[in-house]
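**Student:** all I have is the shape, not the residue letters:
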């Protein structure tokens, strides 16, 4: 996994440092598990001279745009203050972003950093968002972009936009889960922001409201979300679209990248984490409310996926909540 962070004047260092640390934590976990998903990180700028960031701090690129390797994922941080001068004077950066995107990189911009993607023409006729304070001005300046004002994160065609640092954090967690898996996600949450846990299966808005275009699979997913407490079987799900279990499994996997029952289990675990955090239900009651057949099965699956018991999870998240208060 090759990450790149662009450096420009007025950059908010939080938009760089926090994703770097979160991805690094996830990658180190996978190294301990002997995964074959190594991580490399580069800071890329027009010059190798230090750039003045917020508060007078300096940040220095380790590669120029001409020297940088092809990245898998490029982050464009937000800027402090009026962004228009920096956006209008950053044509080399914007050209490099276009080049990276054309070579297959995904791009993730936050807040006013979205202006670089818009200025480069990458967001033309695509959905996007930005910080609420600048949203109307971005709409006026870039009328060809479909700015979405009701969602904090958007995605279309490998272009992610986050409205704020908090929204970027949600997006980073989602990307970590997609790259390194649920266990690494749980580790990062424990270290950084357990008290901010949300459901990351679809943390963003994108055209059609889903990550695929198979209406039958979307119907099944909607049904699952409404029937988590039921005894769900593969045959049940296949019957919703009048297919054999084997053919439906292939169809679901092609649309979502995971098997139908893995999807069911993931949603049940997401729901269980929320109930453990937000309610006083017993662990057994939480398991039952999320569709696990027995408390023992719930505890075993939870520990296998998250490397801790449900009780340990509840104790940790609540201790952080009270400590944060």
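**Tutor:** Nice, thanks for sending it over. Model, not experiment: these values are computed from the prediction.
**Student:** alpha carbons only for contacts and neighbour counts from here, please
**Tutor:** OK.
**Student:** tell me which residues touch residue 63, please.
**Tutor:** 42, 43, 44, 45, 47, 48 (C-alpha atoms under 8 Å, 6 or more residues apart in numbering).
**Student:** does the fifth one touch residue 64 like I think?
**Tutor:** Yes - in this structure residue 47 lies within contact range of residue 64 using C-alpha atoms under 8 Å: 5.6 Å.
**Student:** more neighbours: the two, which one.
**Tutor:** residue 64 (19 against 16; other C-alpha atoms under 10 Å).
**Student:** how far away is the more buried one from residue 112?
**Tutor:** Distance of residue 64 to residue 112, given as C-alpha to C-alpha, to the nearest Å: 22 Å.
**Student:** same thing with residue 317?
**Tutor:** Remark: distance between residue 317 and residue 112 (C-alpha to C-alpha) = 32 Å.
**Student:** ok, residue 53 next?
**Tutor:** Separation of residue 53 from residue 112 (C-alpha to C-alpha) stands at 14 Å.
**Student:** structure B:
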């Protein structure tokens, strides 16, 4: 086994305390099949001195910003104050610390303001907490902010929304680096969900109320009929709307198109059956409306990067 992946977590003044501890808890506990740690996670402040946190106490790390120069990944948790968040510019010492880094850059929540102020998000897609999206867009119009998604993986720069979405992003990083099996073990030990798609909305949609307004009744109806070859025209007809009106209303209520929503529901149903039953993949494909195992494989791989049987094995392995 080679050297462990070096992760530097930069704690800035008014750092969000919860998010500061996430990298060590999640990335820092990832191990291989022989229980060897895969990452070394270290926390730094700009000068190595204490900084205040959002929880009303100070943290005193063992390192200063010099460790950013040799890190493979740099993580910036959310902040409540500072010139990056308030004015969209970096203090000189922070600008110097981030200049010319070759590391993979990661932000959680309002840490995206720091990456944007450093110019690292120019012309790139990014995420941050929805409550700060309007301020972010005003300060950084050159960034392609998606105010709805949980996280964005743009290769060497990754950003997330707040708190729980930071957990999702860090698990995604472990999964990207070492596969679903390793990430599932981390999730299992931390008692968190092993996977949520980055493109999923920050506003988690509950099961639709069949007596609710708008398209809710049709959504509840469709969830019970995923095995049928439902199309956009079928959904619109059930709602007694034109396709155009239904599509517009559906997007207003769910934040996504009917086609994407239906695909997401089918993938979720397939995952539940793979996790909780011994049904053959062919039967699961039929039950969830994919028709063929090839179609199920394609959709599942597009969503979470693994094939059905591989997903079942890794999930059961994590359970064990």
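**Tutor:** The structure has been received and is ready for your questions. Here the structure is a predicted model, which means the values were calculated and not measured.
**Student:** picking that back up, which of the contacts of residue 63 of the first structure sits closest to residue 72 of the first structure?
**Tutor:** residue 42 (11.4 Å; C-alpha to C-alpha).
**Student:** so how many other residues sit close to the closest residue to that closest one other than its chain neighbours?
**Tutor:** Leaving aside its chain neighbours, residue 42 of the first structure sits nearest to residue 4 (4.9 Å; criterion: C-alpha to C-alpha, 6 or more residues apart in numbering). Counted with other C-alpha under 10 Å, the neighbours of residue 4 of the first structure add up to 24.
**Student:** now residue 4 of the first structure: which helix or strand?
**Tutor:** strand 2-6 (DSSP states H and E).
**Student:** now do that strand: everything it contacts.
**Tutor:** With C-alpha under 8 Å, 6+ apart as the test, strand 2-6 of the first structure has contacts from 16, 39-45, 61, 70-77, 93.
**Student:** matching residues in the second structure for it?
**Tutor:** The alignment of strand 2-6 of the first structure onto the second structure (TM-score structural alignment) spans residues 6-10.
**Student:** and the matching stretch against the first structure, how far off on average?
**Tutor:** Aligned to the first structure and superposed, stretch 6-10 of the second structure gives a mean residue distance of 0.6 Å (mean C-alpha distance after the TM-score superposition for the first structure).
**Student:** before we move on, which element is the counterpart of residue 118 of the first structure in the second structure in?
**Tutor:** Alignment note: residue 118 of the first structure maps to residue 116 in the second structure; criterion TM-score structural alignment. Per DSSP H and E, residue 116 of the second structure falls inside helix 111-117.
**Student:** downstream of that helix, the next helix or strand is which one?
**Tutor:** Following helix 111-117 of the second structure in sequence order, the next helix or strand is strand 125-126 (DSSP H and E).
**Student:** which bit of the first structure covers that following strand?
**Tutor:** The aligned range for strand 125-126 of the second structure is 127-128, by TM-score structural alignment.
**Student:** the matching stretch vs the second structure, mean deviation?
**Tutor:** Stretch 127-128 of the first structure differs from its equivalent in the second structure by a mean of 1.7 Å after superposition (mean C-alpha distance after the TM-score superposition for the first structure).
**Student:** contacts for that stretch?
**Tutor:** Here stretch 127-128 of the first structure has contacts from 145, 146, 147, 148, 153, 154, 155, 156, 160, 161, 206, 207, using C-alpha under 8 Å, 6+ apart.
**Student:** between which two of the residues you listed is the distance greatest?
**Tutor:** Greatest spacing in those, by C-alpha to C-alpha: 145 and 153 (14.9 Å).
**Student:** which one of the two has more residues nearby?
**Tutor:** residue 153 (27 against 20).
**Student:** so what corresponds to the more buried one in the second structure?
**Tutor:** Superposed on the second structure with TM-score structural alignment, residue 153 of the first structure falls opposite residue 151.
**Student:** can you report how many residues lie near residue 146 of the first structure?
**Tutor:** Residue 146 of the first structure sits with 15 neighbouring residues when counted by other C-alpha under 10 Å.
**Student:** burial measure for the closest residue to it other than its chain neighbours, as a count.
**Tutor:** Nearest non-adjacent residue to residue 146 of the first structure, counting by C-alpha to C-alpha, 6+ apart: residue 127, 4.6 Å away. Using other C-alpha under 10 Å, residue 127 of the first structure is surrounded by 21 other residues.
**Student:** for residue 144 of the first structure, see how far away residue 127 of the first structure is.
**Tutor:** Per C-alpha to C-alpha, residue 127 of the first structure is found 10 Å from residue 144 of the first structure.
**Student:** with residue 56 of the first structure instead?
**Tutor:** From residue 56 of the first structure to residue 144 of the first structure the distance is 35 Å (C-alpha to C-alpha).
**Student:** so between these two, which is more surrounded?
**Tutor:** Each of residue 56 of the first structure and residue 144 has its neighbours counted (other C-alpha under 10 Å); residue 144 has more, 15 against 9.
**Student:** residues in contact with the equivalent of that one over in the second structure?
**Tutor:** Residue 144 of the first structure maps onto residue 142 in the second structure when the alignment is built from TM-score structural alignment. By C-alpha under 8 Å, 6+ apart, the contact set of residue 142 of the second structure is 122, 123.
**Student:** now the helices for the stretch 151-300 of the first structure?
**Tutor:** 165-180, 182-192, 215-226, 234-240, 245-256, 260-278, 283-289, 295-306 (DSSP state H, counting those that start in this stretch).
**Student:** dump those helices to a markdown table, plus mean neighbour count and distance to residue 34 of the first structure.
**Tutor:** Formatted as a markdown table, these follow (neighbours: other C-alpha atoms under 10 Å; distance: least, C-alpha to C-alpha, whole Å):
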| stretch | mean neighbour count | distance to residue 34 of the first structure |
| --- | --- | --- |
| helix 165-180 | 20 | 12 |
| helix 182-192 | 19 | 13 |
| helix 215-226 | 15 | 33 |
| helix 234-240 | 17 | 32 |
| helix 245-256 | 17 | 26 |
| helix 260-278 | 19 | 23 |
| helix 283-289 | 19 | 31 |
| helix 295-306 | 16 | 17 |
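**Student:** residue 107 of the first structure: which of those helices is closest?
**Tutor:** helix 165-180 (11.8 Å).
**Student:** hang on, the earlier thing: which residue of residue 317 and residue 112 of the first structure possesses the greater neighbour count?
**Tutor:** For residue 317 of the first structure versus residue 112, neighbours defined as other C-alpha under 10 Å are more numerous around residue 112 (31 against 22).
**Student:** ignoring the adjacent residues along the chain, who's closest to residue 90 of the second structure?
**Tutor:** The nearest residue in space to residue 90 of the second structure (C-alpha to C-alpha, 6+ apart) is residue 84, at 5.2 Å.
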